[in-house]
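S.K.: Based on what follows, work out the 3D shape:
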Amino acid sequence: MIIDMPSTTTSKVNAKIVELRQTGGAVALGRVLTLVIVTDDGEKTEEAVEAANEASREHPCRVIVVARGARKAAPRLDAQIRVGGDAGASEVVVLRLYGELADHGDTCVIPLLLPDSPVVAWWPSESPQVPAEDPIGTLAHRRITDAATDKNPIKALEHRRGSYSDGDSDLAWTRLTSWRAYLAAALDLPPYEKITAATVTGEADSPSTDLLAAWLATYLKIPVRRAKGTAPGINAVTLQRRSGAVELVRPDGKVGTLEQPGQPSRRVALSRRSVTDCLVEELRRLDPDEVYEATLKGLDKITRGRAATPAKTPKPATRRPAKAK
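M.R.: Below you'll find the predicted structure:
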């Protein structure tokens, strides 16, 4: 069910939610948090709502979408309430803000927050320079950004590093979970040798590639080279050790191949994660992510260079026939 409320107020929206709850016969609601999505009004809004609806099936919540419209328009609040099949396992409130109201979404969000429950803020596209100081960010226990959607993803990571506060997270980091798990599992197999160096290859503007390189440099305390690849996202990771290299390669963005000395080559599921999968994982924890914080601080430990190219096989020397005397 979708109910449109043009030119309305937050008090009327709240009253309508209560009315729907009473007429629908719901006595108790098992909402565990409030998810506030901040975005500009447009196609991205519906994509974010769809991802939130899917995530709500594991984390029942109230979803409040702050969709900022034209700043030059007259101040106006258009609301839309979605319940039932149009809201997954949640209730969705879409607030479209126009004029001066577009820059004051926090005043519209506060009356709609679930009482005594945590608040998570998510910027699916462009995010504030300092999420913790953003008016909506100050309301949240957890603040989720996505450096990959910024105009300059690598520069966005540097901003995250300088502005980090407990509760900050980024989907560029969440996309690394499978890579980190496979690499950690590979090092749990014999031979148990120290890793001496590493190379992480990925797309030039892939923030996840930078974060993976920084994670290895921080926790293995080794020199890590960040190389440019040709395929989207992360392409490969090579860990050097005395008996031979551990290599995890993903050329097609779907299936990876893990190779290491003394072990058979293995194909592993390593497809690029969807926004929904990443959002579901992020909502599983509300405490500070200390590993993410340490990884951000380790971004200055990586070095940059070209991807290694296979050595050319030298051509056999040929002797010219001797001239007849």
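S.K.: going forward, measure contacts and count neighbours with C-alpha atoms only.
M.R.: Fine.
S.K.: show me what contacts V49?
M.R.: Going by CA atoms under 8 Å, 6 or more residues apart in numbering, V49 touches V65.
S.K.: List the buried residues of the helix or strand it falls within.
M.R.: Element membership for V49 (DSSP states H and E) is helix 43-56. For helix 43-56, the neighbour count (16 or more other CA atoms under 10 Å) marks T45, A48, V49, E50, A51, A52, N53, E54, A55, S56 as buried.
S.K.: Isn't S56 up against G88?
M.R.: Yes. S56 is in contact with G88 according to CA atoms under 8 Å; the separation is 6.4 Å.
S.K.: thinking again about what came up before, the helix holding V49: what's the following helix or strand?
M.R.: Downstream of helix 43-56 (by DSSP H and E), the next one is strand 61-68.
S.K.: what about whichever helix or strand comes after that following strand, distance to the chain center?
M.R.: Counting by DSSP H and E, the element after strand 61-68 in chain order, helix or strand, is strand 76-82. Computed by CA atoms, centre = their mean, to the nearest Å, the chain-centroid distance of strand 76-82 equals 28 Å.
S.K.: before we go on, could you also do this sequence so I can check it against the first one:
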Amino acid sequence: SHHPGRIIAILVDLQSEVSEFHARISAYYHDLQAGQKQIVAEVIVLETGRMGADHLSGAALPLLLPDLPVFFWCTVALTLIHSQVKTLLRYSDRLILNSAEDDYSTRELCKSLDAILQWRRQCHVSDLNWSRLTMWREAIAQLFDKVQYNRFLSLLYEIEISYSDDQLSSQVLLLAGWLSSRLHNVSALPRGSDDTTVFFGHRSKQTAIKIRRKKMQQVDGIYKVKLIAEENEKAVIFTVTARQNGGLESVIQIGSTFYPATFMHSLPMSEAQCLCNELDFMEQDEVYLQACQNVIEYLHEN
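M.R.: Modelled structure (predicted):
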């Protein structure tokens, strides 16, 4: 990372009965001129067993550096309900999660998102899974940047998200939650689902989005988003598609006329890159939290 700081990694072996903490300390530096070295990061690794999990805060809090922001990277969101984790979070400025790493049941996802929304009052919240959706969100928003296309926002009557996976992922739900929170005028579609289609929506705002699953070779996750409107009996279709070589392609069709495609070139970010990017932000991401709220409402109703 380009941010100097102290990194405290806590490893709890739930298969071990050990209660003591074992610590390892490392320092990383950059070479400067004239043989000088500048330390850019200290890494402290704390290891313990299941019995030591009840003393996490006592081991970690004395190691925090005063007057520096504290980022809490929680690799499993469901651990937020642990009392020691709650104590650590009270001393944190930002909570960083990666909801893509969790193999959720619907019930567990509700619990996890509820915990995230509860902690918004204590600290700011980030989700690396949400960060990976940035390119999709930007590409969709840019479709309506031009004045001549902006009017179609109020005419949308169908939105379709297509993805390739064995099950409905948290990333697909987050994108649907974001769309439903930004596009308040989308007409309600029939509720219900089958093996390949889910209708995302909540009755309170009368919005719904169609989510289609189609398993494809060499394709994982979201691969297409389609927004459909109608004007003067002409179909207006905005389509964003993932390209095989990386990046996204956006196409606009009005009636039988196709307009030149636009491209957004970007390679998928690694988890380390996403994490480093989150260290640049200190403000609360209210758009992400609203997307989470919409997902919770959908899951509770279905």
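S.K.: All the strands of the second structure, residue numbers only.
M.R.: Using DSSP state E, the strands found in the second structure span residues 5-13, 22-31, 37-49, 71-74, 94-97, 124-127, 156-164, 197-202, 207-213, 221-231, 234-242, 248-254, 257-264.
S.K.: who does the second one touch, helix- and strand-wise?
M.R.: Spelled out, it's strand 22-31 of the second structure. Helices and strands touching strand 22-31 of the second structure, by 3 or more CA pairs under 8 Å, 6 or more residues apart in numbering; DSSP states H and E, are strand 37-49.
S.K.: count of neighbours near the aligned partner of V275 of the first structure in the second structure?
M.R.: Aligned by TM-score structural alignment, V275 of the first structure pairs with E271 of the second structure. Neighbourhood size, E271 of the second structure [other CA atoms under 10 Å]: 14.
S.K.: What residues of stretch 8-25 of the second structure count as buried?
M.R.: Neighbour counts over stretch 8-25 of the second structure (16+ other CA under 10 Å) mark I8, I10, V12, V18, S19, F21 as buried.
S.K.: so the second one touches L46, yeah?
M.R.: What that stands for is I10 of the second structure. Yes. Checked against CA under 8 Å, the pair I10 of the second structure and L46 is within contact range at 4.8 Å.
S.K.: hmm, back to that, show me which pair in the buried residues of stretch 8-25 of the second structure is furthest apart.
M.R.: I8 and V18 (19.6 Å; CA to CA).
S.K.: thinking again about what came up before, name all residues that make contact with the match of V275 of the first structure.
M.R.: L128 are the contacts of E271 of the second structure under CA under 8 Å, 6+ apart.
S.K.: rewinding a little: got JSON lines for the buried residues of stretch 8-25 of the second structure, with distance to A229 of the second structure too?
M.R.: Output for the buried residues of stretch 8-25 of the second structure, formatted as JSON lines (distance: CA to CA, whole Å):
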{"residue": "I8", "distance to A229 of the second structure": "51"}
{"residue": "I10", "distance to A229 of the second structure": "50"}
{"residue": "V12", "distance to A229 of the second structure": "52"}
{"residue": "V18", "distance to A229 of the second structure": "61"}
{"residue": "S19", "distance to A229 of the second structure": "61"}
{"residue": "F21", "distance to A229 of the second structure": "60"}
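S.K.: ok, the residues you listed vs T197 of the second structure, which is closest?
M.R.: V12 (39.5 Å).
S.K.: what about T303 of the first structure, distance to Q240 of the first structure?
M.R.: Applying CA to CA, to the nearest Å, the value for T303 of the first structure to Q240 of the first structure is 16 Å.
S.K.: Comparing the two, which residue is more hemmed in?
M.R.: Q240 (17 against 14).
S.K.: ok, the aligned residue in the second structure for that one - contacts?
M.R.: The alignment partner of Q240 of the first structure in the second structure, by TM-score structural alignment, is I228. I228 of the second structure is in contact with L156, Y157, E158, I159, A235, V236, I237, F238, counting by CA under 8 Å, 6+ apart.
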